[in-house]
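Asks: after the sequence you'll find the predicted model.
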Amino acid sequence: MTLTTLQLSEPYGTLAFRDAGSGPPVVLIHGVGMQSAAWMPQIEALSKTHRVLALDMPGHGGSAPLRSGAQLPEFVGWLQAALHALGLKRVSLAGHSMGALIAMGFAATHRAQLDRVALLNVVYCRSPEARAAVEKRATQIRDGVVDLETPLARWFGDTPTEQTARAQVSGWLSKVSSEGYGTAYDAFARGDTTYADKIGGITCPLLALTGSGDQNSSPAMARAISDAAPLGRALVIEGHRHMVNLTAEDEVNTALQDWLKTGQERETQ
């Protein structure tokens, strides 16, 4: 599967995306430093029953960056422009990490365009200590100091599966543009509360999924989001960390296949 590119409306530039399968559309958005290829296990599984479009986030893969200093609402605006350019009026939407923040923001502000939303390893209302740490890292990245080993050590254990995934993720992180990475990470660092008070207005089925060992996108955060959403559900995958879609692909694929069945009676009305 190769990347396809599409010109978006101003000021968003080029969108790169992977497109597989046919049927009801499912849109996937990856996290900071990744690219659409990070969704390959889910693309392969979900494209058997759905049309799956995995987008390269701005400044990642083949997509043009947003302006320096862009914050989460501008990433949500980019997603709206992407769906419009793709001709998608209503979708199921899943995001991982920063992609989950974008998906949550979109669900909170564009409810009529979603059948359901899934938030994988999403951050929500960090503690003051955690917020200070992530904002410090954002400043370091903007200043050109990029430490890849610390997040990799936090995200992965020592099993062969995790080490294979770690090598993939390390490769993607090493290739991302410094401009795109810095802008997205700053928005990620400051975006955990942007739409927090709007979750109660997300009326479609919502799945908040994370790994039991993810300290920064914790099970408590997933449960708090699911509790706030009228049709929310939390799922914690035991023994896994932040890159759960790669290290527990079978469990995540099953969860997303089940998620795609939720609310189907609403779609036919």
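Replies: Thanks, I have it.
Asks: only C-alpha atoms from now on, for both contacts and neighbour counts.
Replies: Noted.
Asks: which parts of the stretch 151-269 of the chain are strands?
Replies: Along the stretch 151-269 of the chain, the stretches classed as strands by DSSP state E, counting those that start in this stretch are 206-211, 232-237.
Asks: save these as TSV, and put in distance to residue 35 too.
Replies: Shown next, in TSV, are the strands of the stretch 151-269 of the chain (distance: least, C-alpha to C-alpha, whole Å):
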stretch	distance to residue 35
strand 206-211	19
strand 232-237	23
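Asks: the structure to be compared is supplied as follows:
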Amino acid sequence: MVVFSSRRLVSGFLFLIACGPAVAGDYLEVEPGVDIYFEDQGSGSPIVFVPGWTFTTRVFEHQIKAFSEAHRVISFDPRSQGRSTVTLEGNNYVTQGADLVKLLAHLKVEKPVLVGWSFGCLATWEFVKTQTTAAAAAHMCIDLSPTPMTGNEGDWVEGSIAELADFYGGVQTAADQRAVINWYADEIMIEQDYTPELSRWIVDQSSQSPPWVAAAYLASGTFSNYLDVARDIDAKLPSAFVVADHWAETATAYLAKHAPNSQVHAFGGHMMFWEYPEKFNPILAGLIAKAE
């Protein structure tokens, strides 16, 4: 039997009163037995943040805090990621986009600014594909090509078939998945000193998705092609791409050809929005201003 001292209980209770809830989190059942965790904070014109492959709302901590002061800010853990239900079905970006449609309908959100990070862009593009550009106010994609592996030679893609096959092979066990995330975060995502504390924070998010989920989403993402949707957004909505420095030359040339009206900003690594919010947030604020 565990015994708690009254002093410990009282001090903990007072701590909760002083700090209050950290987030305004809740759940939506998008299909029988599948609950999606979401956060809905602030008021004003809506902004929706969609995390990337195996990640959670926590990656947007610097954006949620900043933009919820003047906007309604919504984010969610996609199915089988973070705090959402791990399910055998629907671990692909067509379904993730459909879940996003259901979530925004449930919250009565109209014409949001859509912000996707990495494979999260596939969900926002899927949303626009099914709901049309009339359902969004603006779109930002953070560091992903609309053709991750399906572009032509010389296009902006995530890597060669051999490289992506190696990545896919590296997420088949829990231990390998942790190792891959650590390598990717250190080499591609983060420019600052990759401390053990930062490693635990990143790996903890990704490892909430079992390896078979990570593999399913990886295959779905790499074989996606949303170029027509990205072109439609480019023609009809305020649109921006923020890309990592290592993609700058390739991505800029690709987007000049396929999305010539979109803003393109290049800096930092794959997670530049988290690492450099003082640079990223004004770019997003500028896009929002164009949509209002």
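Replies: That came through, no problem. Predicted model only: the values in this text are computed from it and were never measured.
Asks: could you get me the TM-score between them?
Replies: After superposition, the two chains reach a TM-score (TM-score structural alignment, normalised by the length of the first structure) of 0.82; 256 aligned residues with a C-alpha RMSD of 2.7 Å.
Asks: aligned to residue 69 of the second structure, what sits in the first structure?
Replies: Counting by TM-score structural alignment, residue 69 of the second structure lines up with residue 48 in the first structure.
Asks: and the closest residue to residue 146 of the first structure other than its chain neighbours, which of the three is it?
Replies: Nearest non-adjacent residue to residue 146 of the first structure, counting by C-alpha to C-alpha, 6 or more residues apart in numbering: residue 140, 6.9 Å away. The three-state label given to residue 140 of the first structure by DSSP: H, G, I helix; E, B strand; the rest coil is helix.
Asks: what ranges do the helices span in the first structure?
Replies: Applying DSSP state H to the first structure gives helices spanning 40-46, 72-85, 98-109, 128-142, 149-155, 160-175, 178-190, 219-228, 244-247, 249-259, 264-267.
Asks: which one of these lies nearest to residue 8 of the first structure?
Replies: Counting by C-alpha to C-alpha, residue 8 of the first structure lies closest to helix 72-85 out of those; the figure is 6.1 Å.
Asks: what's the closest one in contact with?
Replies: 6-9, 12, 15, 58, 66, 89, 101-103, 105-106, 187-188, 190-191, 194 (C-alpha atoms under 8 Å, 6 or more residues apart in numbering).
Asks: can you turn the buried part of the residues you listed into a ChimeraX selection?
Replies: Buried residues among the contacts of helix 72-85 of the first structure (16 or more other C-alpha atoms under 10 Å), as a ChimeraX selection:
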select :7,8,12,15,58,66,101,102,103,105,106,187,188,190,191,194
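Asks: need the contact list for the most centrally placed residue in the second structure.
Replies: Centroid-nearest residue in the second structure: residue 51, 1.7 Å away (criterion: C-alpha atoms, centre = their mean). Applying C-alpha under 8 Å, 6+ apart, we find residue 51 of the second structure in contact with 57, 59, 60, 75, 76, 77, 78, 116, 117, 118, 119, 120.
Asks: that one pairs with which position in the first structure?
Replies: Per TM-score structural alignment, residue 51 of the second structure is aligned with residue 30.
Asks: same question for residue 41 of the second structure.
Replies: By TM-score structural alignment, residue 41 of the second structure lines up with residue 20.
Asks: its match touches residue 52, doesn't it?
Replies: Yes - Residue 20 of the first structure lies in contact with residue 52 (C-alpha atoms under 8 Å); the separation is 5.3 Å.
Asks: okay, these two: which has more neighbours?
Replies: Comparing residue 20 of the first structure with residue 52 by other C-alpha atoms under 10 Å, the one with more neighbours is residue 52, at 27 against 18.
Asks: so that one makes contact with residue 19?
Replies: Yes - with contacts counted by C-alpha under 8 Å, residue 52 of the first structure reaches residue 19, the gap being 5.7 Å.
Asks: if we can go back for a sec, distance of the match of residue 51 of the second structure relative to residue 146 of the first structure?
Replies: For residue 30 of the first structure, the distance to residue 146 of the first structure (C-alpha to C-alpha, to the nearest Å) stands at 19 Å.
Asks: same question, residue 222 of the first structure
Replies: In terms of C-alpha to C-alpha, residue 222 of the first structure sits 28 Å off from residue 146 of the first structure.
Asks: more neighbours, these two?
Replies: Legend: neighbour count by other C-alpha under 10 Å for residue 222 of the first structure and residue 146, higher for residue 222 (26 against 17).
Asks: name the nearest residue to that one, ignoring sequence neighbours.
Replies: Among residues not flanking residue 222 of the first structure along the chain, residue 208 sits closest, at 5.1 Å (C-alpha to C-alpha, 6+ apart).
Asks: for residue 257 of the first structure, which of the strands of the stretch 151-269 of the first structure is the nearest?
Replies: Of all those, strand 206-211 comes closest under C-alpha to C-alpha, at 11.5 Å.
Asks: with the second structure overlaid, how far apart is that closest one on average?
Replies: For strand 206-211 of the first structure, the mean deviation from the second structure after alignment is 0.9 Å (mean C-alpha distance after the TM-score superposition for the first structure).
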